[in-house]
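> Here is a sequence together with a model predicted from it:
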Amino acid sequence: MQRFCLALDLKDDPELIADYERWHAKGSGWPEVRANDLNAGILDLQIYRTGNRMFMILETDDQFTFEKKKEMDADNPHVQEWERLMWTFQQPLPWAKAGEKWVLMDQIFQFEK
């Protein structure tokens, strides 16, 4: 299993943030998007928010790659529509590359056992 942590900002507007959370409430996601994620090898996906900053944890199988996921997303019209909709709420991090949404985070600490 692999774990990836990513970050992204929402537009700093309370109404947009509330709408974004409604789209992510239990039972509100699109089944086609979830199926695409599962088929790409995502085993679990969690999103946390503080203010307008979001943090996503992906747990994936060992065969998962972001390149494979990007190809699968590009071939799925439901995912493309979902991403266009979500982009109305999201904004890139100041250090994101052009066209980059979720930015992969570097692990800087591990609790020593």
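Sure, I can see it.
> C-alpha from now on. contacts and neighbour counts both.
Fine.
> Just the residues contacting stretch 39-48, thanks.
Identification of contacts with stretch 39-48 by CA atoms under 8 Å, 6 or more residues apart in numbering yields 54-61, 63-64, 68-69, 72.
> Alongside the first one, take a look at this:
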Amino acid sequence: MKTYYLALDLKDDPQLIAEYERWHQACNGWPEIRKSILDADITDMQIYRTGNRLFMVMETGETLDPAKKAKQDAQNPKVKEWEELMSNFQQPLPWAGDGEKWVLMDKIFQL
């Protein structure tokens, strides 16, 4: 098992933030998105928010291949549709690379 920690910002607009959270309620999630996550061997995913900053904790099995997942997502019309919808709410971190949304965080401390 491997754990990834990622960050992303939302546009700093209370209405957009509320709508983003609404889309992420279990009753509003798209089953195709959930399936694409589980099919990639992502076993758990949690998103936390403070202000307009998001933190994702992603637990995976041994077979997750991030490059393969990205390629599959780029070819999946429903994932592309979801990502386009989410881009209305998201903004890249100032240090994100071109086209990069969620940025992998570095562990700097462990007790």
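Perfect, I can see it now. Quick caveat: nothing in here was measured; it's all calculated off a predicted structure.
> Nearest to Ile17 of structure 1 among the contacts of stretch 39-48 of structure 1?
Met54 (10.7 Å; CA to CA).
> Could you tell me how far the closest one is located from Val103 of structure 1?
10 Å (CA to CA, to the nearest Å).
> Same question for Thr60 of structure 1.
17 Å.
> and if you look at Leu58 of structure 1?
Leu58 of structure 1 is 12 Å from Val103 of structure 1, by CA to CA.
> Show me the strands in structure 1, by range?
In structure 1, the strands defined using DSSP state E lie at 2-10, 42-50, 53-60, 90-91, 103-104.
> mind giving me TSV with these and columns for distance to Tyr20 of structure 1?
Below are the strands of structure 1 laid out as TSV (distance: least, CA to CA, whole Å):
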stretch	distance to Tyr20 of structure 1
strand 2-10	9
strand 42-50	11
strand 53-60	11
strand 90-91	9
strand 103-104	19
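> Pick the most deeply packed of those strands.
Looking across those with neighbours counted as mean count of other CA atoms under 10 Å, the highest average goes to strand 90-91: a mean of 21.
> with structure 2 superposed, average distance for it?
Superposed on structure 2, strand 90-91 of structure 1 shows a mean distance to its aligned partners of 0.1 Å (mean CA distance after the TM-score superposition for structure 1).
> circling back to that earlier point, mind listing the shared neighbours of Met54 and Val103 of structure 1?
Common neighbours of Met54 of structure 1 and Val103 (CA under 8 Å, 6+ apart) are 7-8.
> Which parts of structure 1 are helices?
14-23, 31-40, 66-74, 77-87 (DSSP state H).
> Of the ones you listed, which is nearest Ile108 of structure 1?
Once the helices of structure 1 are compared by CA to CA, helix 66-74 is nearest, at 21.0 Å.
> Which strands or helices does that closest one pack on?
helix 31-40, helix 77-87 (3 or more CA pairs under 8 Å, 6 or more residues apart in numbering; DSSP states H and E).
> Alright, that wraps it up for me.
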